[in-house]
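Student: Structure for the following, please:
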Amino acid sequence: MAEGNIQNIVTYEPADAIFVAVRNKIYMLNSNLVILSTVVTGPWGSDQCKICAKCQMKGPMNFEDTDNKVLVMDPFEHWLYSCGTSQHGICFLHEIEIQSNIAVIKETTCLYSAQFNKPYECPDCIASALGTRTVVVDKSASYFYVASTVNRSIAETYSPKSVSIRRLKSTRDGFDHSFHHLTVLPEYQDTYPINYVYSFNDQHFVYFLTVQRENLSFKSYHTRIVRLSIEDNDLQKYRELNLDCRFEYKRRRRRGLAVNPRDVAFNVLQAAHATKPGSKLAQEISARETDLVLFGVFAESHVDSMMPQKNSAVCAFPLSMINQAIDNGMNKCCSSNVHDKMLRGLMFYQHTEYCPHNGDKTGMHCETMIHLVSKQFISKLGIQ
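Tutor: All right, here's what the predicted structure looks like:
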């Protein structure tokens, strides 16, 4: 039994090992759920945290609990990354070795360089106390695609950015100090929270699933998917798309009485997983068995809140259809044949801008980041 709430889980398939993170500890278990070893990640400044001493921090090591917000495997090397809330969200690299078919942590390295980190800019500050999702991609080096929930107090001190792409240095003492990022504008950081629920990558893209307010003016919440290009290290091809999961009852009369149950929009995502569908489901959703499908558990929220009510539903979104909807939206934004006034959106990241065909005077290229609304792209589940 874990000593506290489980914060993260990741598997290491070469040795059938499972890593489970709780506050101040990471357990390594075998396939029978027997604990093989324990890595103590906090409290920071305590004698129990041996790996804390590997970080050459400036100033005293103040006593601080570590919530392990990031736990992810490297896609190429036998490395486990953990990033906690202590010391402004720094990370560790745990090198794994297999001995007699059992995984052991051979060495742990602190991914931090004191000389490159300042309160106003900290490339080695990854994890946010409010939540962080990370995807690691191998591109001759390990690139971290990071999405963090921030508020003003977090953003003003050693800020983990809202969305960033960071390259792990070959010296393994932190991340390159030059990196691309987006952060919610200061005036909205306390009033426009973005909750990151799930992350994954497929082929040329990295995806994040979010729950956030519909816009800066509305109090109601909905779900979006964010897409970043793996082929580019900047964020010019940042895209957002609304995801809509709803039940629509098929009306019919029973025993002479009209039956009209309420249609329900399940607006806030609770959990998600991307995998390939079975043959029957693939046929029902017009997908192939080889296609990746995003499955999401959605709930209907309380009014003007992201807090879920008791009812929930599962909706399936073929990833090919998501990408097609994004491409269609981009074509509409960039086409000279479209005359409807169209905003790029994302006013919490950037000032009001219109698509190029609307006479955008900023000189920004059509590939610049955009939020897309596709009213046709919804996953419906009908009940008789």
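Student: From here on, just use CA atoms for contacts and neighbour counts.
Tutor: OK.
Student: In the protein, what residue spans correspond to helices?
Tutor: Secondary structure of the chain (DSSP state H): helices at 152-156, 279-284, 319-334.
Student: Who are the packing partners of the second one?
Tutor: Think helix 279-284. Contact partners of helix 279-284 among helices and strands, from 3 or more Cα pairs under 8 Å, 6 or more residues apart in numbering; DSSP states H and E: none.
Student: Check which residues of that helix are buried.
Tutor: residue 282 (16 or more other Cα atoms under 10 Å).
Student: where does it sit relative to the chain's centre, distance-wise?
Tutor: 28 Å (Cα atoms, centre = their mean, to the nearest Å).
Student: that older thread, determine which of the helices of the chain approaches residue 200 most closely.
Tutor: helix 319-334 (11.5 Å; Cα to Cα).
Student: Can you list the neighbours in contact with the closest one?
Tutor: Helix 319-334 is contacted from outside by 239-241, 291-294, 338, 342, 344, 355-357, 366, 372-374, 377, using Cα atoms under 8 Å, 6 or more residues apart in numbering.
Student: And for stretch 288-298?
Tutor: So stretch 288-298 is in contact with 245, 266-279, 282, 312-320, going by Cα under 8 Å, 6+ apart.
Student: Of those residues, keep whichever come out buried.
Tutor: Neighbour-count burial (16+ other Cα under 10 Å) applied to these gives 245, 266-270, 272, 274, 276-277, 282, 312-319.
Student: what separates stretch 186-197 from the chain centre, distance-wise?
Tutor: 14 Å.
Student: Quick one: end-to-end length of that stretch, please.
Tutor: In stretch 186-197, first residue to last residue: 23 Å (Cα to Cα, to the nearest Å).
Student: ok, which stretches of the stretch 151-300 of the chain are strands?
Tutor: Per DSSP state E, counting those that start in this stretch, the stretch 151-300 of the chain carries strands over the ranges 163-167, 180-182, 194-202, 205-213, 221-229, 239-249, 252-254, 257-259, 264-266, 268-275, 293-301.
Student: Alongside the first, I'd like the structure of this one:
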Amino acid sequence: MFILRRTKMRIQYSEDISILIILQTLWWGLNSQCEEPIESSKLDLSVTYDLPHFVSDTPIQKLLEFNGTVYVGAVDKLYALSKDLKKIHEYNTGPVHEGQDCSAPDPCSGCKNKPLNMNNTNMALLVETFYDLELFSCGSVGNGVCRRYLLEDGPLDAEITCMYSKKNKDSSHGCPDCLAGPSGTQILNVMSSGVVRFFVANSEPLDSTVPRLHHTISVRKMRETQDGFEFFSEQSYMDLAPGLRGNYPLRYVYSFQSGPYVYFLTVQREGGSLNAFHTRIIRMCSSDPEILRYVEMPFECIYSERRRKKRSVQVVFNVLQAAHVAKVGYDFQQEMGLKEGEDVLFAAFARSKPDSPEPTASSAVCLISITDINNFFRDFMQKGYTRKLSHFPGSEEKNFNQTTHSTNRTPTSPAFMWKHRASDTVLQF
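Tutor: Have a look, this model is predicted:
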């Protein structure tokens, strides 16, 4: 019927011809047999594919590609692989001499009187190129102190520096050299104004007995001697409120830089007396040596299912599982009306079990441009839809009297945050 209608609209006298063709086709179909499928169309399930692969001796935690080399951080191992995943070099990072009654003078030396009984899990892996071409590997041993590998000198073990300075031993800011926490760490290194800033976020477990050696979120720089780290000031870090430690799980899932900002994505409780979990996106200025312009906002992936003669049903995917930022491709650029080269966040979400961060089998992948995220932050701060942070102490009230700007999307449910203030609107996409 659709073909007949289109033909009649274009050529008025073609209706009889169109009907004749259709009737003749039907007649041929009644008097002929369907052809037998040819043998070559059968799917050959016996075909095997020899894909490039690498098998680690121990579980892999981190993966990083730089200048055609793939660096793999695994338990007690650090590998350098070629593009086709052939092993170039292997370096042992554990087991180490460590224990609860260890009295080593610094985390680098370990306890020589202890057996090799502590595995070293790779918690962070990053490359820095401003000072030198160097790789940082931060493990679970030695209070999360990192080791620095100079990549210009050949193998990974050509020159290694343990990033611990004895000058920091009595620091009033805790342990500046202790980057990687035992419950998971996201580290982002950004060069700004001639200084490399290391933004570090450590997950908070449901365990009040864990020693507090690591700040929850911080920014620090490398010492000029390149043997450790230091904070810019006491405003360069924030910690979870003392009353929440041990009963407020906070997991940092992903971090990235886009434009003048650095971002962290977390899964945590909705706050207050609520036990439900959700995802939040955090934004800070990459040029700040202190945590002054900190803002966070709840972040959800929404799927709308339309049903006949019924209202659409919205499914909320609340807990982030993984994410990745990339430049927008041509298809998404056209579909979303974005500029060429814009950053887009791809985020894999799941629906969690009731009052738990544990995911169910129901999941979805959503994407949103970083421009849209920044528009949400800008609009709600300028409109004053903000409130103080509840889980980080020391936040301040501020008011904005700037001209407001509207976005193309209208948020529908409350919750948003900033270090000095926080609002009540969820970013949904």
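Student: on that earlier part again, quick one: buried ones out of the contacts of helix 319-334 of the first structure?
Tutor: The neighbour count (16+ other Cα under 10 Å) marks 239-241, 292-294, 342, 344, 355-357, 366, 372-374, 377 as buried among those.
Student: which one of these is nearest residue 77 of the first structure?
Tutor: residue 292 (24.5 Å).
Student: How about the closest one: what's its closest non-neighbour residue?
Tutor: Take residue 292 of the first structure and drop its neighbours on the chain: the residue closest to it by Cα to Cα, 6 or more residues apart in numbering is residue 276, 4.8 Å away.
Student: so what corresponds to residue 314 of the first structure in the second structure?
Tutor: Using TM-score structural alignment, the partner of residue 314 of the first structure in the second structure is residue 365.
Student: try residue 297 of the first structure
Tutor: Residue 297 of the first structure maps onto residue 348 in the second structure, by TM-score structural alignment.
Student: what does residue 80 of the first structure give?
Tutor: Residue 80 of the first structure maps onto residue 135 in the second structure, by TM-score structural alignment.
Student: Also residue 210 of the first structure?
Tutor: Residue 210 of the first structure maps onto residue 266 in the second structure, by TM-score structural alignment.
Student: how close does its match get to residue 172 of the second structure?
Tutor: Taking Cα to Cα, one finds residue 266 of the second structure at 28 Å from residue 172 of the second structure.
Student: Between the two, which is the more surrounded one?
Tutor: residue 266 (24 against 9; other Cα atoms under 10 Å).
Student: which non-adjacent residue is nearest that one?
Tutor: residue 252 (4.4 Å).
Student: What about that neighbour, how many residues nearby?
Tutor: Using other Cα under 10 Å: residue 252 of the second structure sits among 24 other residues.
Student: Help me confirm that it comes into contact with residue 279.
Tutor: No: using Cα atoms under 8 Å, residue 252 of the second structure makes no contact with residue 279, being 9.7 Å away.
Student: intersection of neighbour lists for the two?
Tutor: Counting by Cα under 8 Å, 6+ apart, the residues touching both residue 252 of the second structure and residue 279 are 265, 266, 267.
Student: Report all helices and strands that the lengthiest helix in the second structure contacts.
Tutor: The single longest helix within the second structure, with elements called by DSSP H, is helix 15-30. Other helices and strands packing on helix 15-30 of the second structure, by 3+ Cα pairs under 8 Å, 6+ apart, are helix 2-10.
Student: Report all helices and strands that the helix it packs on contacts.
Tutor: In terms of contacts (3+ Cα pairs under 8 Å, 6+ apart), helix 2-10 of the second structure is packed against helix 15-30.
Student: picking that back up, how about the strands of the stretch 151-300 of the first structure in a markdown table, adding distance to residue 130 of the first structure?
Tutor: Shown next, in a markdown table, are the strands of the stretch 151-300 of the first structure (distance: least, Cα to Cα, whole Å):
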| stretch | distance to residue 130 of the first structure |
| --- | --- |
| strand 163-167 | 14 |
| strand 180-182 | 17 |
| strand 194-202 | 8 |
| strand 205-213 | 13 |
| strand 221-229 | 18 |
| strand 239-249 | 21 |
| strand 252-254 | 46 |
| strand 257-259 | 44 |
| strand 264-266 | 24 |
| strand 268-275 | 16 |
| strand 293-301 | 20 |
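Student: chain center to stretch 115-123 of the first structure, what's the gap?
Tutor: 23 Å.
Student: Now do that stretch: everything it contacts.
Tutor: Contacts to stretch 115-123 of the first structure, defined as Cα under 8 Å, 6+ apart, come from residues 124, 156-160, 166, 174-179.
Student: Next: stretch 106-117 of the second structure.
Tutor: 95-99, 102-104, 141-143, 145, 162, 164, 166.
Student: filter the residues you listed to the buried ones?
Tutor: Of these, these count as buried by 16+ other Cα under 10 Å: 95, 96, 97, 98, 99, 104, 141, 142, 143, 145, 162, 164.
Student: Return the member of the residues you listed nearest to residue 283 of the second structure.
Tutor: residue 145 (25.6 Å).
Student: Tell me how many other residues surround residue 218 of the first structure.
Tutor: Each residue near residue 218 of the first structure was counted by other Cα under 10 Å, and the total is 9.
Student: picking that back up, and the contacts of stretch 106-117 of the second structure, which two are furthest apart?
Tutor: Comparing every pair within the contacts of stretch 106-117 of the second structure by Cα to Cα identifies 95 and 166 as the most remote, at 23.6 Å.
Student: Apart from its chain neighbours, what residue comes closest to the spatially most central residue of the second structure?
Tutor: Closest residue to the average C-alpha location of the second structure: residue 254 at 1.7 Å, with Cα atoms, centre = their mean. Nearest non-adjacent residue to residue 254 of the second structure, counting by Cα to Cα, 6+ apart: residue 265, 5.3 Å away.
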